[in-house]
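*Asks:* here you go, sequence then predicted model.
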Amino acid sequence: MRKHTIKTLMAVSLIFVSVLAGCSKEAASDASVGDQVKHEIIGIDPGAGLMKQTAQALKDYDLKDWKLVEGSSAAMTAALDKAYKAKKPIIVTGWTPHWMFAKYDLKYLSDPKGSYGQDEQIHTVVRTGLSKDAPSAYAMLDRFEWTPEEMAVVMSAVADGKKPEEAAAAWVKDNAAKVDAWVKDLAQDNGKKLKLAYVAWDSEIASTNVVKTVLEQKLGYTVEMLQVEAGPMWAGIADGSADAMVAAWLPTTHQDYLEKYKGKFEDLGPNLNGTKLGLVVPSYMTIASIEDLK
């Protein structure tokens, strides 16, 4: 009789524990996306236009309980890598082209309210007077144009551990025909110094290092790279303390700077087409739209 009672109690205990475990799993699965990620969106440097657009998105979608975490491109990708390996939910500010889309299975959240605008282009912008002071550099910068796929080769090499200058030099060597077209019939300008401004986005690190390599190897310039935030980058071109940038995201991301410094620079047009901005999540997350965050 006693053995039967003990068995009955053990069975009841196991059922109770199973019910509790089931309730715990159900509660976890029923937790909102906001609860799962602590109502945080992992951002990049505070001066980036992407951060401004994300702040606007929080207003547009009435996401009052959400926080946009400032940081850097490197910090954002580090957080993404950690969460992805653990199959945990995470929401980051993202853009294309970027090497993370090749490394991870990611998706953009749809933006029905259009907070992030339409797809953009990356433009080459130079200081006033560069065509006269450094005609060969000006002509090369005017011809510079490549594809997201070509940029991704450099970005991926850097992400895998190569130094940016080494990855750029390897790409220039492997794409001799394209590079030769950028510098065809241009005179050498040995010893002349140039300053290229850029923001520390992986895409801009790639493009600026490629341009620097071509200007130095093919045309004889001495090039200094100036890593700054978006505001100082545009200000440097406008006041002449920097000569050029190949990192102007238009027409939306850098719209404020475009208007602020109008007439104080020369826009040479797009050097890359096919960009995109928005909120990015791993594909294993079930949400599909920014509206799902509310």
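*Replies:* All right, it came through fine.

*Asks:* from now on I want contacts and neighbour counts done on CA atoms only, so please keep to that.
*Replies:* Fine.

*Asks:* how about the strands in the stretch 51-200 of the chain?
*Replies:* 67-69, 92-96, 106-108, 121-127, 193-198 (DSSP state E, counting those that start in this stretch).

*Asks:* any chance of those in TSV, plus distance to residue 10 and mean neighbour count?
*Replies:* Below are these laid out as TSV (distance: least, C-alpha to C-alpha, whole Å; neighbours: other C-alpha atoms under 10 Å):
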stretch	distance to residue 10	mean neighbour count
strand 67-69	47	17
strand 92-96	47	21
strand 106-108	46	19
strand 121-127	67	23
strand 193-198	68	22
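
*Asks:* tabulate these (TSV), appending distance to residue 250.
*Replies:* Shown next, in TSV, are those (distance: least, C-alpha to C-alpha, whole Å):
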stretch	distance to residue 250
strand 67-69	23
strand 92-96	13
strand 106-108	20
strand 121-127	6
strand 193-198	15
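
*Asks:* for residue 288, find the nearest of those strands.
*Replies:* Closest approach to residue 288 among the strands of the stretch 51-200 of the chain is made by strand 106-108 (7.8 Å; C-alpha to C-alpha).

*Asks:* which stretch among the strands of the stretch 51-200 of the chain comes nearest residue 84?
*Replies:* For the strands of the stretch 51-200 of the chain, the distance to residue 84 is smallest for strand 106-108, at 9.7 Å, taking C-alpha to C-alpha.

*Asks:* structure two is appended below for comparative analysis:
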Amino acid sequence: MIKNNFKKLSIIALSLAVLTFVGCSSSKDSNESIGEQMDYKITGIDPGSGQMALTEQALKDYNTNYTLQASSGAAMTQALADAYANEEPIIVTGWSPHWMFSKYDLKYLEDPKGIFGEDEHTSTVVHKGLKEKLPTAYKVLDEFYWTPEDSQSVMLEINAGGDVKEVARQWITDNADTVSKWTDGVTKVDGDEIRLAYVAWDSEIASTNVIGLVLEDMGYNVTLVQVDAGPMWTALASGDVDAIVAAWLPETHSKYFEDSKDSVEDLGPNLDGARVGLVVPTYMDIDSIEDLAK
């Protein structure tokens, strides 16, 4: 049985998502700028995440007077939903793949300074020695690969109220051909222990629960450990957890990876096409992060 160890309830590309409406009614003066209407505040996620550091750097380098407020992934998406329902402007930190890009009509702002970098990927990274310790798990984790569309389909079902494990199990059932590529040629085990860590982002909740169930089907006793980004990498480097499928590289988790590279092994991307940046609704008359400058 998979055991979920929730140390903290909080929720590839990172982004700031900006939400406002053309022609919307607002309790604030319509002559006010977008920044003034929002008091120049951005709703962030957990303070230890790499995207928060990138956002702070972007706000500084683009000479804005916005301030970043830490919260959690769940709080961020709730703030986004509330603002959307009331047709009020909001700026939040976000990332893709993420269900909000299917639910809302958004676009990325140009990032001329390249603060958020190019497109990213999520990598599977394991504690060194896993290949010898748990060869079957190592093989499955090494073969694990899916698309942003796969990830987002799981996220959407969970966001719609589906049970995480049930949604993950249904995806595995519906995508048996894909899963068989991950498990082809490996030998099942009998109750060997494995611990997977992940951050509470919707995309990583989806990927970790899916691969966790696949490993369970291979005979492993799987424990899922939910933590912030910093503790996740610390636990992986120390061997307190065996693997993660939630490494955002080459930019977002670059410092964490660099600090722990002597103790971990990068098995390569498990999802390509993640992206970081600022995001706005397509109907907004704004195209670049530079438009947020003072």
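*Replies:* Yep, that arrived. From a predicted model like this one, the values you see are computed outputs, not experimental measurements.

*Asks:* what's the TM between chain one and chain two?
*Replies:* After superposition, the two chains reach a TM-score of 0.88 (TM-score structural alignment, normalised by the length of the first structure), with 267 aligned residues with a C-alpha RMSD of 1.3 Å.

*Asks:* any idea how far apart the tips of stretch 177-188 of the second structure sit?
*Replies:* With C-alpha to C-alpha, to the nearest Å as the measure, the ends of stretch 177-188 of the second structure fall 18 Å from one another.

*Asks:* list the buried residues of it.
*Replies:* Neighbour-count burial for stretch 177-188 of the second structure flags 179, 182-183, 188 (criterion: 16 or more other C-alpha atoms under 10 Å).

*Asks:* ok, residue 222 of the first structure touching residue 188?
*Replies:* No: Residue 222 of the first structure is not in contact with residue 188 according to C-alpha atoms under 8 Å; the separation is 11.7 Å.

*Asks:* where do the helices sit along the second structure?
*Replies:* Per DSSP state H, the second structure carries helices over the ranges 34-37, 50-61, 73-85, 100-103, 130-133, 135-143, 148-159, 164-174, 176-183, 202-217, 229-238, 254-260.

*Asks:* ranking these by burial, who's on top?
*Replies:* helix 202-217 (a mean of 23; mean count of other C-alpha atoms under 10 Å).

*Asks:* now do that one and helix 164-174, the angle between them.
*Replies:* If you take axes from the mean of the first three to the mean of the last three C-alpha atoms, to 10 degrees, helix 202-217 of the second structure sits at 70 degrees to helix 164-174.

*Asks:* other SSEs contacting helix 202-217 of the second structure?
*Replies:* helix 135-143, helix 148-159, helix 164-174, strand 193-198, strand 221-226, strand 243-249 (3 or more C-alpha pairs under 8 Å, 6 or more residues apart in numbering; DSSP states H and E).

*Asks:* now render these as TSV, adding distance to residue 232 of the second structure.
*Replies:* Converted to TSV, those look like this (distance: least, C-alpha to C-alpha, whole Å):
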stretch	distance to residue 232 of the second structure
helix 135-143	17
helix 148-159	21
helix 164-174	20
strand 193-198	6
strand 221-226	8
strand 243-249	8
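
*Asks:* closest to residue 283 of the second structure out of the ones you listed?
*Replies:* helix 148-159 (23.0 Å).

*Asks:* show residues contacting that closest one.
*Replies:* 97-99, 164, 167-168, 171, 202-203, 206-207, 271-274 (C-alpha atoms under 8 Å, 6 or more residues apart in numbering).

*Asks:* with the first structure superposed, average distance for it?
*Replies:* Overlaying the first structure shows helix 148-159 of the second structure at a mean distance of 0.5 Å from the equivalent residues (mean C-alpha distance after the TM-score superposition for the first structure).

*Asks:* in the first structure, which residue range corresponds to that helix?
*Replies:* Under TM-score structural alignment, helix 148-159 of the second structure corresponds to residues 148-159 of the first structure.
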